[in-house]
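compute the structure for the input listed below.
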Amino acid sequence: MTDWLTTPQGRRIALNRTDGQGPTVIFLGGFRSDMEGTKALHLEAWARAQGRAFVRFDYSGHGVSEGAFEDGSIGDWRDDAAAVLDSVAGPAVLVGSSMGGWISLLLARDRAADVAGLVTIAAAPDFTEDGYWAGFSDAERAALAEAGLVLVPSAYGDPYPITRRLIEEGRNTMVLRTPLSLPMPARFLQGTADEDVDLTTAYRLMEHATGPDLRLTVVKGADHRFSDDDCLALIVRSVEEVLARAGAAA
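Here you go, the predicted model:
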């Protein structure tokens, strides 16, 4: 059953909660994705079978949450995720996919006391700058400055509306250009056949982050969706490992 949460910024977002034992596992989805995706639902089914507390949600402007996608930014969606984090009891384990990986890294860095563990899946840190802005032509950059928006083709359906605010505000939330301390157990998962997040991004993240228990797992042939049976099983094992290590450290 869908619940609703009003963030401190006044945005109304949708979420689904599974009651159970803590730490709560929170799934953070990707750019223009929603909480009905394969990974979110698979983790929810696992959580129910294990009696584990779990939350999946839609950022504002995503899925069934209120708001327009074009009005949002990485900072807004980070604040949405922070409101979800504040709504659960005790430190949580964050599982962030693609953009959700970037947002979970922000929360883990800035609110380490509230994050017991971290799993990222094809994490896309700083993608607004290193992906979109770096890849724009002079004409696209001019159009962004003049019109405030450009449409970028997507392999997942309709073109993505990329706004000037998304690019400019994204520069305030980047994680690969300043220290990234992750004191909690963290697992980074990445596929070699990912056409949206290059493997070098995963290596760059692993090289840049600091912490006592960080591991990168690279799956040959896995794409950005990271949703076949083997990848889903790996996600679950990674979450279970992080939970066990977080419990041992408590």
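
hey, let's count contacts and neighbours off CA atoms from now on
Will do.

all helices for this structure, in order.
In the chain, the segments counted as helices under DSSP state H are 38-50, 74-86, 99-110, 127, 134-135, 138-147, 164-170, 199-208, 229-249.

show me the contacts for the residue nearest the centre of the chain.
Closest residue to the average C-alpha location of the chain: residue 100 at 0.9 Å, with Cα atoms, centre = their mean. By Cα atoms under 8 Å, 6 or more residues apart in numbering, the contact list for residue 100 reads 28-31, 120, 123-124.

let's see this one next, to set against the first:
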Amino acid sequence: MTEYLDTPAGRRIAYRFRDGQGPGIVFLGGFRSDMTGTKAEWLDDRARKQGRAFLRFDYSGHGASAGRFEDGCIGDWLADAHAVIQAVTQGPQVLVGSSMGGWIAILLARAMPDRIAGLVTVAAAPDFTEQGFWAGFDDKQRQALMATGRVALPSDYGDEPYVISRRLIEDGRDHLVMDRPLTLLCPVRMFQGTADRDVPVDWALRLLDHATGPDIRLTLVKDADHRFSTPECLQLIGQGVDDVVA
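Here you go, the predicted model:
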């Protein structure tokens, strides 16, 4: 059942929580995705069968949560995640972050290390506003973004074009993780498909090289795409969760 939380920042966030044993699992979705995607549904069902607590939610401007997508930024979505985790869950949590959710998970691990029992990332995209969008814009797009505050990009998934805001880019620079030391003391399991057209394999390799910690592992899956939602890929994610829980 979908419930709603009014955050300290005044945003209304939709979430679904299943009570159970700890450590709980928190699913952090990707850019322009929602909590009803294949990975979220599969992980929720798996947690139900294990009797484990599970939380999934929509960032503001995503899915069933209030707000406009183009008004949001990494800082807002990080605050949404922090507020829901603090309000709804208890004790240590394993964060499962998909794409942008991997970036959010890393930021949460840095902000609330005492609450994080482990990280599992799928096609993690830290700093994608800078190393993805801004680096990929041509001069005309950069000029339009700075002059008008927005630029529209075509979707690779058949949707309407989506807007990238100047606020998203500038706020992203305040939350970069690849330009400073990154220590992750909890166990970390990262998964990356070699056929991912949205997050290059090089990003995963650079993140592995950049992060320091006692137990960080990266698994590359040949020919897996960005969705990483085949039965085999889902099983890998589940094994990663079990690994960090253990």
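
state the pair within the contacts of residue 100 of the first structure that is farthest apart.
Farthest pair in those (Cα to Cα) is 31 and 120. Separation: 14.1 Å.

what about the two, which has more around it?
residue 120 (30 against 17; other Cα atoms under 10 Å).

how near is that one to residue 241 of the first structure?
13 Å (Cα to Cα, to the nearest Å).

any chance of the helices of the first structure in TSV, plus distance to residue 181 of the first structure?
Shown next, in TSV, are those (distance: least, Cα to Cα, whole Å):
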stretch	distance to residue 181 of the first structure
helix 38-50	26
helix 74-86	18
helix 99-110	6
helix 127	20
helix 134-135	26
helix 138-147	33
helix 164-170	20
helix 199-208	9
helix 229-249	16
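
among these, which is the most enclosed?
Greatest average neighbour count among those goes to helix 99-110 (a mean of 25), per mean count of other Cα atoms under 10 Å.

that helix against the second structure, how far on average?
Superposing on the second structure and averaging over aligned pairs (mean Cα distance after the TM-score superposition for the first structure), helix 99-110 of the first structure comes out at 0.7 Å.

ok and that helix relative to helix 74-86, angle-wise?
On the basis of axes from the mean of the first three to the mean of the last three Cα atoms, to 10 degrees, helix 99-110 of the first structure is oriented at 70 degrees to helix 74-86.

picking up where we left off before, how close does the residue nearest to the centre of the first structure get to residue 70 of the first structure?
According to Cα to Cα, residue 100 of the first structure and residue 70 of the first structure sit 17 Å apart.

which residues are in contact with the nearest residue to residue 13 of the second structure once chain neighbours are set aside?
Leaving aside its sequence neighbours, residue 13 of the second structure sits nearest to residue 65 (Cα to Cα, 6 or more residues apart in numbering; 4.7 Å). By Cα under 8 Å, 6+ apart, the contact list for residue 65 of the second structure reads 12-14, 58-59.

CSV for those, including distance to residue 169 of the second structure and neighbour count?
Formatted as CSV, the contacts of residue 65 of the second structure follow (distance: Cα to Cα, whole Å; neighbours: other Cα atoms under 10 Å):
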residue, distance to residue 169 of the second structure, neighbour count
12, 23, 20
13, 23, 26
14, 25, 23
58, 21, 28
59, 17, 34
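
next, the contact list for the aligned residue in the second structure for residue 179 of the first structure, please.
Residue 179 of the first structure maps onto residue 181 in the second structure, with residues paired by TM-score structural alignment. Contacts for residue 181 of the second structure (Cα under 8 Å, 6+ apart) come out as 210-211.

buried ones from the contacts of residue 100 of the first structure, can you make that a ChimeraX selection?
Here is the ChimeraX selection string for the buried members of the contacts of residue 100 of the first structure, based on 16 or more other Cα atoms under 10 Å:
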select :28,29,30,31,120,123,124
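
got CSV for the contacts of residue 100 of the first structure, with distance to residue 211 of the first structure too?
Formatted as CSV, the contacts of residue 100 of the first structure follow (distance: Cα to Cα, whole Å):
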residue, distance to residue 211 of the first structure
28, 22
29, 24
30, 25
31, 27
120, 15
123, 17
124, 19
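
surely residue 113 of the first structure and residue 91 touch.
Yes: the criterion here is Cα atoms under 8 Å, and residue 113 of the first structure meets it with residue 91 at 6.9 Å.

which of those two has more neighbours?
residue 91 (20 against 14).

and that one, what's its match in the second structure?
Alignment note: residue 91 of the first structure maps to residue 92 in the second structure; criterion TM-score structural alignment.

quick one: contacts for that match?
Counting by Cα under 8 Å, 6+ apart, residue 92 of the second structure touches 22-24, 114-117.

residue 205 of the first structure now?
When contacts are counted by Cα under 8 Å, 6+ apart, residue 205 of the first structure touches 125, 176.

so what corresponds to it in the second structure?
By TM-score structural alignment, residue 205 of the first structure lines up with residue 207 in the second structure.

distance of that match from residue 56 of the second structure?
Applying Cα to Cα to residue 207 of the second structure and residue 56 of the second structure gives a distance of 25 Å.

cool, residue 112 of the second structure as well?
Taking Cα to Cα as the measure, residue 112 of the second structure falls 18 Å from residue 56 of the second structure.

with residue 184 of the second structure instead?
Residue 184 of the second structure is 23 Å from residue 56 of the second structure, by Cα to Cα.

neighbour count winner among those two?
Between residue 184 of the second structure and residue 56, residue 56 has the larger neighbour count (other Cα under 10 Å), namely 27 against 19.

give the contact list for that one.
So, once contact is read as Cα under 8 Å, 6+ apart, residue 56 of the second structure ends up touching 15-17, 26-28, 35, 40.

again with residue 68 of the second structure
60-62.

list buried residues within the contacts of residue 56 of the second structure.
15-17, 26-28, 35, 40.

pull the number of nearby residues for the nearest residue to residue 201 of the second structure once chain neighbours are set aside.
Spatially, and ignoring its direct neighbours in sequence, residue 201 of the second structure is nearest to residue 194 (6.0 Å; Cα to Cα, 6+ apart). Neighbourhood size, residue 194 of the second structure [other Cα under 10 Å]: 18.

sorry, back to before: ok, the contacts of residue 68 of the second structure vs residue 221 of the second structure, which is closest?
Here the nearest of these to residue 221 of the second structure, counting by Cα to Cα, is residue 62; it sits at 28.5 Å.

contacts only, for the closest one.
Neighbouring residues of residue 62 of the second structure by Cα under 8 Å, 6+ apart: 32-34, 68-69.
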